[in-house]
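Trainee: generate a structure from the sequence data that follows.
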Amino acid sequence: MPSTPDVCAAAARRRRDAATLRIGGMTALTTIDFPGRLAAVLFCQGCPWRCGYCHNQDLLDAGVPPAIAWADVQAFLQARRGLLDGVVFSGGEPTLQAGLPGAIEAVRAEGFEVALHTAGMYPDRLAAILPRLDWIGLDLKAPLHRYEAITRVPGSGERAWESLRRWLASGVAGECRTTWHAGLFDIAELHALAQRIAALGVTHWALQACRGGGASASLGRYDIARLASHFSSFTLRTA
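Mentor: This next block holds a predicted model:
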């Protein structure tokens, strides 16, 4: 058993690390970002990838000063005990920041469950925090050979697919998410992607299909039915 001084030192280290987390924004209440829970969302600043369809462009620059101090987040959460079930770390890319593990521990110490939204760009960092997560939403962007055209970063696909494997091996609940645009990869590749991730063990898949902006193909009923057939839970969204 750790001694009392060791426990106190570990707690102090978590607080110190958590205080470095750069938060670009916060949603005080969500019912959709952490399924089955009432949660707050913390949007972490910074992402090394540059996907053209990113909805959070203002969070990409890791050097932007935080919009919300960690002390203010803690005060907010302490005031929401008994009202919220959990906290979602989203982004940007939360695993970019060294302060994330400490922030997760600090949130759990307040009695909240923890969810993570990630693109899986750092498999080792993800593996280290998976035991402390209650739910994960993993953004799998494309078949492996299409990744670099989307993220504009070499090797991004290998890292994302490795994160997918590590998450599935962990047993942590969650869903896989994909944004599809016909200009990025075609319907045949989308069907192949669905089959591949289902074979790996994905049971919950959320597909966001883009409309307009050069999306020359759309999903018909037959395509949707085929895609859904691979999963126990399938959600289709449009953007």
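Trainee: for the rest of this, base every contact and every neighbour count on C-alpha atoms.
Mentor: OK.
Trainee: assign a three-state SS to Ala128, would you?
Mentor: Secondary structure for Ala128, judged by DSSP: H, G, I helix; E, B strand; the rest coil, is helix.
Trainee: how many other residues sit next to it?
Mentor: Residues near Ala128, counting by other C-alpha atoms under 10 Å, number 10.
Trainee: what about the helices in the protein?
Mentor: Per DSSP state H, the chain carries helices over the ranges 4-18, 70-79, 100-109, 123-129, 147-151, 156-170, 187-200, 221-228.
Trainee: so which elements touch the fifth one?
Mentor: Counting contacts by 3 or more C-alpha pairs under 8 Å, 6 or more residues apart in numbering; DSSP states H and E, helix 147-151 is packed against helix 156-170.
Trainee: hmm, who's touching the helix it packs on?
Mentor: Outside helix 156-170, the residues that touch it by C-alpha atoms under 8 Å, 6 or more residues apart in numbering are 119-123, 126-127, 130-131, 138, 140, 143-148, 200-202.
Trainee: by how many degrees do that helix and helix 187-200 diverge?
Mentor: 30 degrees (axes from the mean of the first three to the mean of the last three C-alpha atoms, to 10 degrees).
Trainee: buried set for helix 156-170?
Mentor: 156-164, 166-168 (16 or more other C-alpha atoms under 10 Å).
Trainee: need the max-distance pair from those residues.
Mentor: Ser156 and Leu168 (18.6 Å; C-alpha to C-alpha).
Trainee: picking up where we left off before, and the contacts of helix 156-170, which are buried?
Mentor: 119-123, 126-127, 130, 138, 140, 143-144, 147-148, 202.
Trainee: one more to put side by side:
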Amino acid sequence: MIRLGGWSRLSTCDWPGKLVATLFTQGCPWRCGYCHNRELLSPRTPPVVDWNAVRLHLVRRRGLLDGVVFSGGEPLLQAGLVEALREVRAMGFATGLHTAGAYPRRLEQLLSAELLDWVGFDVKAPPGRYDDITGTPGSIRPAARSLRVLLDSGVPHQLRTTIDPDQLGPRDLADLDRWLHDLGGGPTVRQPVRWLSTAGG
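Mentor: As a prediction, the model looks like this:
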């Protein structure tokens, strides 16, 4: 099943306008310098949260929660994500995803299967600065493809960018806005960098 490194039983900020449970999945292929969930980076770390505990919580919160958001880490890394999304939807919850788009084919499969009601997409930087921010050579290619897939899907979404002023300056943000405009996407919601982990047990 899906590997979880933490969860928030109730969140008002992970899906705008929704009351949700947020599940933090284990593992991420990128190494952003400002990452505030570093304990989630390794896919080999033993899971902290048992899926059965999540299932029981959700059953008890039917009618109280609007949905469930899969965050991370990078949820698209998880082989069990499809099964988890289907189970959550079968319980009657809307499904959301936080992703940086490292695996565009998997994102496309989820969107095509209509398993996602909303996506929060982390746009890291303008194209020329992607590798600097992610610490991973070639990261702009899957990110750009995933962004295109998302924009073409018509699924409701929010584009957001974490701002570390030591890494992204006004010129970078202007380049970012121009790139997104050319793609047909709106400007990103700016998020100040946070250094404290949000993944709870």
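Trainee: TM value for the aligned chains?
Mentor: Once the chains are overlaid, their TM-score stands at 0.91 when taken by TM-score structural alignment, normalised by the length of the second structure; 192 aligned residues with a C-alpha RMSD of 1.4 Å.
Trainee: before we move on, the earlier item: can I get the helices of the first structure in JSON lines with distance to Gly92 of the first structure?
Mentor: Listed next are the helices of the first structure as JSON lines, based on distance: least, C-alpha to C-alpha, whole Å:
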{"stretch": "helix 4-18", "distance to Gly92 of the first structure": "17"}
{"stretch": "helix 70-79", "distance to Gly92 of the first structure": "17"}
{"stretch": "helix 100-109", "distance to Gly92 of the first structure": "13"}
{"stretch": "helix 123-129", "distance to Gly92 of the first structure": "15"}
{"stretch": "helix 147-151", "distance to Gly92 of the first structure": "13"}
{"stretch": "helix 156-170", "distance to Gly92 of the first structure": "15"}
{"stretch": "helix 187-200", "distance to Gly92 of the first structure": "24"}
{"stretch": "helix 221-228", "distance to Gly92 of the first structure": "28"}
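Trainee: and the buried ones among the contacts of helix 156-170 of the first structure, which two are the farthest apart?
Mentor: Largest separation among those by C-alpha to C-alpha: Leu130 and Glu148, giving 25.6 Å.
Trainee: which ones are touching Leu116 of the second structure?
Mentor: Neighbours of Leu116 of the second structure in contact, by C-alpha under 8 Å, 6+ apart: 85, 94-97, 110, 155.
Trainee: for those, which one is nearest Asn52 of the second structure?
Mentor: Nearest member of those to Asn52 of the second structure, counting by C-alpha to C-alpha, is Leu85, at 14.3 Å.
Trainee: aligned to that closest one, what sits in the first structure?
Mentor: For Leu85 of the second structure, the aligned residue in the first structure is Ile104 (criterion: TM-score structural alignment).
Trainee: which residues are in contact with the spatially closest residue to that match that is not a sequence neighbour?
Mentor: Excluding the flanking residues, the one nearest Ile104 of the first structure by C-alpha to C-alpha, 6 or more residues apart in numbering is Val114, at 6.9 Å. Counting by C-alpha under 8 Å, 6+ apart, Val114 of the first structure touches 86-89, 104, 107-108, 132-135.
Trainee: for the residue mapped onto Val114 of the first structure from the second structure, give its distance to Val193 of the second structure.
Mentor: Val114 of the first structure maps onto Thr95 of the second structure when the alignment is built from TM-score structural alignment. Distance of Thr95 of the second structure to Val193 of the second structure, given as C-alpha to C-alpha, to the nearest Å: 26 Å.
Trainee: repeat that for Arg3 of the second structure.
Mentor: 26 Å.
Trainee: in terms of neighbours, single out the busier of these two.
Mentor: Between Arg3 of the second structure and Val193, counted using other C-alpha under 10 Å, the more crowded position is Arg3 (25 against 14).
Trainee: counterpart of the more buried one in the first structure?
Mentor: In the first structure, Arg3 of the second structure lands on Arg22 (TM-score structural alignment).
Trainee: what is the burial count for the closest residue to that match other than its chain neighbours?
Mentor: Once flanking residues are discounted, Arg22 of the first structure sits nearest to Pro66: 4.8 Å by C-alpha to C-alpha, 6+ apart. Neighbour count for Pro66 of the first structure, taken as other C-alpha under 10 Å: 16.
Trainee: same check, this time on the one 5 residues further on
Mentor: When neighbours are defined as other C-alpha under 10 Å, Ala71 of the first structure has 12 of them.
Trainee: repeat that for the one 4 residues further on.
Mentor: The local packing count at Ala75 of the first structure equals 10, with neighbours defined by other C-alpha under 10 Å.
Trainee: aligned to it, what sits in the second structure?
Mentor: That one, Ala75 of the first structure, aligns with Leu56 by TM-score structural alignment.
Trainee: report the contact partners of the aligned partner of Ala188 of the first structure in the second structure.
Mentor: Under the alignment (TM-score structural alignment), Ala188 of the first structure pairs with Arg171 in the second structure. Not one residue lies near Arg171 of the second structure by C-alpha under 8 Å, 6+ apart.
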